[in-house]
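Asker: with the sequence up front, the predicted model follows.
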Amino acid sequence: MTIEARAPKVFSGWNQGRGEASLADVHRTVKVSGNVWRRAAAFVGPGYLVAVGYMDPGNWATSLAGGSKFGYALLTVALVSNIMAIVLQSLCARLAIASGRDLAQACRDAFPRPVAWVLWAMAELAIIATDIAEVVGTAIGLNLIFGIPLEIGVLITALDVFLILYLQRVGFRWVEALVVALLAVIAACFIVQIAMADPVWGDVIRGFAPTTEIVTNPEMLYLALGILGATVMPHNLYLHSGIVQTRDYGNSIPEKKEALKFATIDSTVALMFALCINAAILILAAATFHAAGQTNVAELGEVHSLLAPMLGLAIAPTLFGIALLCCGINSTVTATLAGQIVMEGFLNIQLAPWLRRLITRAIAIIPAAAVTIYFGESGTAQLLILTQVVLSLQLSFAVFPLVMFTADKTKMGALVAPIWLIAIAVFIAVVIAALNVKLLYDFVL
């Protein structure tokens, strides 16, 4: 029986069939069976792939810049951004499980072709911006630990295509296992570094309280939007709606409702982990650099060189470099998967898996490599922060369609989002759009 024949029912609200299943070579390959605990465990994984995008090297740059310049004040932005992410990612899982479509396929099916092509171009631009951050971060990590020049490090990042191909051949769970293992290394590195920095925990707690200065101070708003763009990332919305369909959860309504519950728990727990990492990066910068009067530290290489004299231990910069490298590897893996989902979903192409991944990777890494090689080590912080602001500006082009689809009963059937959830999602979408308008207004003036 073909994948299409096993596909969930196509609701009348869609204009056309979805085409080939999302990530067809691993579609419905993870079995969901056994007692409730085994079924719940089968859904653990996609959330952590999504969480990787919430702690990528671009996020490091914005968090380090925010922590060194404004202390703990922007912790509230990290918290609010994470809450937004939890809501939006739960909608992605709902869309995928209810309709059998990822977000890219849904846009292609629901909108006229010109609109879908514009959204595809925006999604590709977001993935290119994402990849620039990942390529830069991985290359810097290789440079800090092994002394490999940035130009060579950029080329090494292209090898993730072959890593993904190999791991998916032995099973998608191996991709998830790699990501979770690297996340554990990142967490261990930051636990040690935070213990060394010994922040003032009272100030940390107060940093989670909102302040109007974030909106009134253009420089703080720029960094806040950078954190927002680095936290709630457009490519993650496409990614989650694709990889959740690797689970063979069945097609009946009760099975789909259970799948939605487990998928939401998975993504929520993973995103809370991502919040801890993001907060740790900002707290490290605030406790070391801001406290010492170093308010303009944002270059990842500069952070690496300053940690040892400030914390008094030679191991501190090594831990930072290891965490950065693990983060970069994880991010390039997930960005490549997101690029494949976007290209396949919007364009409905059918190519061999290795060729699809090579093309989607090339679309992103060629401009990323060109920009990285041109800028070199100097200016990487400004470049990373700029990519995150670009992502923030692209976010509405993914969020508004997602909210529209999940609120439409003709498209979602019995799994249509409840009114209270849609109200929260609409509020989030409007806030993101309003902040972006404010950023553009300040930039023009």
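Answerer: Looks like it arrived, so ask away.
Asker: going forward, measure contacts and count neighbours with C-alpha atoms only.
Answerer: OK.
Asker: any idea how far Ala423 is from Phe11?
Answerer: For Phe11, the distance to Ala423 (CA to CA, to the nearest Å) stands at 23 Å.
Asker: ugh, wrong one, Thr76
Answerer: Distance from Thr76 to Ala423, by CA to CA: 22 Å.
Asker: more neighbours: the two, which one.
Answerer: Taking other CA atoms under 10 Å, Thr76 and Ala423 do not tie; Thr76 has more neighbours (20 against 14).
Asker: just checking, what packs against the stretch of helix or strand that one belongs to?
Answerer: Element membership of Thr76, judged by DSSP states H and E, is helix 75-99. On a contact count with 3 or more CA pairs under 8 Å, 6 or more residues apart in numbering; DSSP states H and E, helix 75-99 meets helix 103-110, helix 201-207, helix 218-231, helix 234-243, helix 253-285, helix 380-406, helix 409-412, helix 419-444.
Asker: buried residues, that helix. List them.
Answerer: 75-79, 81-99 (16 or more other CA atoms under 10 Å).
Asker: what residues does the nearest residue to Leu88 once chain neighbours are set aside make contact with?
Answerer: Leaving aside its sequence neighbours, Leu88 sits nearest to Ala425 (CA to CA, 6 or more residues apart in numbering; 7.0 Å). The contact partners of Ala425, by CA atoms under 8 Å, 6 or more residues apart in numbering, come to 87-88, 403.
Asker: just these now: which is nearest Asn59?
Answerer: Leu88 (18.4 Å; CA to CA).
Asker: that closest one contacts Asn236, doesn't it?
Answerer: No: if you go by CA atoms under 8 Å, Leu88 and Asn236 don't touch, sitting 9.7 Å apart.
Asker: center of this structure - which residue?
Answerer: Gly53 (2.3 Å; CA atoms, centre = their mean).
Asker: quick one: it from Thr336, how far?
Answerer: 12 Å.
Asker: also Ser267?
Answerer: On the measure of CA to CA, Ser267 and Thr336 end up 20 Å apart.
Asker: run through who's touching stretch 13-24.
Answerer: By CA under 8 Å, 6+ apart, stretch 13-24 touches 3-4, 7, 10, 27, 100-102, 105-106, 109-110, 242-243, 245-246, 340-341, 344-345, 348, 350, 410-411.
Asker: ok, second structure coming up, stack it against the first:
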Amino acid sequence: MEENKQNRAWRKEKTSNSLHEVFSSVPIPENGSFKKKFMAYVGPGLLIAVGYMDPGNWATDIAGGAQFGYTLLSVILISNLFAIVLQHLSVKLGIVAERDLAQACKDHFHPVVNFILWIFCEIAIAACDLAEVIGSAIALNLLFGIPLSWGVVITIIDVFLILFLQSRGFRYIESIVGGLIFIIFVAFFYEIFLSKPEIFPMLKGLIPQKEIITNPSMLYIAIGILGATVMPHNLYLHSSIVQTRNYPRTDEGKKEALKFASLDSSLSLMLAFVINAAILIISAATFHTSGNKDVADINDAYMLLTPLLGTTLASIFFGIALLASGQNSTLTGTLAGQIVMEGFLSIRLKPWVRRLITRLIAIIPALIVSILYGEKGTAELLVFSQVILSMQLSFAVVPLVMFTGSKAKMGEFANKTWLKILAWAISIIIIILNLYLLKETIFP
């Protein structure tokens, strides 16, 4: 009798991935120490963590901190814990099955279903790129006075940056990303030092409050934070780039790779949590406590930091970190776009063509809104892009949880019972919150 479709094993043949052809595998020392082996696996987690600290996060965290103080810190924490679990599953799929999530979907689902999933994923990538376009344009405007509309157009230049970095190798990209993350971390450490947040209200904010669900305005931003934190395209990306490590393709080799890659992922995401929490804490300590609760966008935050904190360095550090954040996220968005298109459709485009298409899709709405509505319109579009990301999340999470829980597909590496329950619980929570948001958006 033929196996149930949901539980059937992978096909024997597997579609190759151009990223693995472009980037030679990073060697893993066979008899090295724990530290040496771990350092060989460090990198993919940082690339994933970038998606959790992009300009979209800034918009939702600033709005949440200014309006509701430290209350939404719990949402950032819970979202980050969700992310750690889901990215672990993504790592497991890539290492054990040697497939990225897009290839796994193509193996399993009907072509029509795959096409729909691909469309949803492309929408998510476009929404993410929209946030990066707006974030970079705002940073250029704040630091150099370049008009928003021109800043949006200038972001096309990063197509050439991507091409240059891809020609240098995967480790080079990881090093650049790590350096930019360090800049962001230092900037916000300095901002927190200046803002002097209250410790006890901050700790209380880590405990979930019922008001987050009952207050529609708070729920809207909370789901925006969820969409900005757990990004659907990151699940596709991570399952691919973990395969750039040259670990032994044996059961023992996969177990070791899974251990180190998951550690890399979890530590990187905890760093992302610290940065996201720092943005909301600075916003709450600087704006909410001073009565500036209507600060809802990055521009307002930048303008008020200097008078409220008493130094122009606060605003400069803020702007530099924002620019670094936008450029960092550009790298991962491009890689994810290649993986998704190749995995679902087996279509290979030159990196610059793929990047240009994605960027143009993002630039058009950003340019129209920046010209017609200026700063306020782009800020609202930035938050809305994160809600779109959250709405697409279920279509990536459900297949991932389903595949990694299948004994036929994953063998002894299939999710244990406790992990299955946890993963499905996270999926259901995400689905329910998004359905509730949809209802509140259509029928407020």
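Answerer: Okay, I see it. Just so it is clear, the structure is predicted and the values come from calculations on it, not from any experiment.
Asker: hang on, the earlier thing: redo the contacts of Ala425 of the first structure as a markdown table? Include distance to Gly202 of the first structure.
Answerer: Below are the contacts of Ala425 of the first structure laid out as a markdown table (distance: CA to CA, whole Å):
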| residue | distance to Gly202 of the first structure |
| --- | --- |
| Val87 | 29 |
| Leu88 | 31 |
| Val403 | 38 |
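Asker: of all these, which comes closest to Leu275 of the first structure?
Answerer: Val87 (14.1 Å).
Asker: quick check: the aligned residue for that closest one in the second structure?
Answerer: Counting by TM-score structural alignment, Val87 of the first structure lines up with Val85 in the second structure.
Asker: next, count neighbours for Asp408 of the first structure.
Answerer: 14.
Asker: and for Ile428 of the first structure?
Answerer: 22.
Asker: go on, Thr360 of the first structure?
Answerer: 23.
Asker: now whatever helix or strand it lives in: buried residues?
Answerer: Assigned by DSSP H and E, Thr360 of the first structure falls within helix 353-375. Residues 356-366, 368-369, 372 are the ones in helix 353-375 of the first structure that count as buried (16+ other CA under 10 Å).
Asker: what does stretch 271-288 of the first structure give?
Answerer: Counting neighbours by 16+ other CA under 10 Å, stretch 271-288 of the first structure gives 271-275, 277-288 as buried.
Asker: same question, stretch 416-423 of the second structure
Answerer: Here stretch 416-423 of the second structure shows 419-420, 423 as buried, counting by 16+ other CA under 10 Å.
Asker: spatially nearest residue to Ala381 of the first structure, not counting backbone neighbours?
Answerer: Glu299 (4.7 Å).
Asker: any idea how far the aligned residue in the second structure for that neighbour lies from Ile62 of the second structure?
Answerer: Correspondence of Glu299 of the first structure to the second structure, assessed by TM-score structural alignment: Asp297. Separation of Asp297 of the second structure from Ile62 of the second structure (CA to CA) stands at 7 Å.
Asker: these two: who's more crowded?
Answerer: When Asp297 of the second structure is set against Ile62 and neighbours are counted by other CA under 10 Å, the residue ahead is Ile62, at 27 against 22.
Asker: sec struct for the more buried one, please.
Answerer: helix (DSSP: H, G, I helix; E, B strand; the rest coil).
Asker: which residues are in contact with Ala40 of the second structure?
Answerer: 26-29, 245.
Asker: give me the buried subset of those.
Answerer: If we count by 16+ other CA under 10 Å, the contacts of Ala40 of the second structure have these buried: 26, 28, 245.
Asker: now do the contacts for the first one.
Answerer: Looking back up the chat, that one is Val26 of the second structure. 40, 171, 244-246.
Asker: now swap in Tyr190 of the second structure and tell me
Answerer: Ala314.
Asker: same question, Val96 of the second structure
Answerer: By CA under 8 Å, 6+ apart, the neighbours of Val96 of the second structure are 254, 410, 413.
Asker: just the buried ones from those?
Answerer: 254, 410, 413.
Asker: nearest spatial neighbour of the last one, skipping sequence neighbours?
Answerer: Using CA to CA, 6+ apart and skipping residues adjacent in sequence, the residue nearest Phe413 of the second structure is Val96, 7.3 Å away.
Asker: what's the match for the one you found in the first structure?
Answerer: So, by TM-score structural alignment, Val96 of the second structure is matched to Ala98.
Asker: do you know how far that match is from Pro112 of the first structure?
Answerer: Ala98 of the first structure is 22 Å from Pro112 of the first structure, by CA to CA.
Asker: go on, Pro401 of the first structure?
Answerer: Pro401 of the first structure is 13 Å from Pro112 of the first structure, by CA to CA.
Asker: of the two, who's got more company?
Answerer: Neighbour totals were compared for Pro401 of the first structure and Pro112, and Pro401 leads with 18 against 11 (other CA under 10 Å).
Asker: what sits against the residue lying closest to the more buried one once chain neighbours are set aside?
Answerer: Taking CA to CA, 6+ apart, and ignoring the residues beside it in sequence, Pro401 of the first structure has Cys107 as its nearest neighbour in space, at 7.1 Å. Contacts were defined as CA under 8 Å, 6+ apart; by that measure Cys107 of the first structure touches 116, 119, 346, 401.
Asker: Cys107 of the first structure matches what in the second structure?
Answerer: Under the alignment (TM-score structural alignment), Cys107 of the first structure maps onto Cys105 of the second structure.
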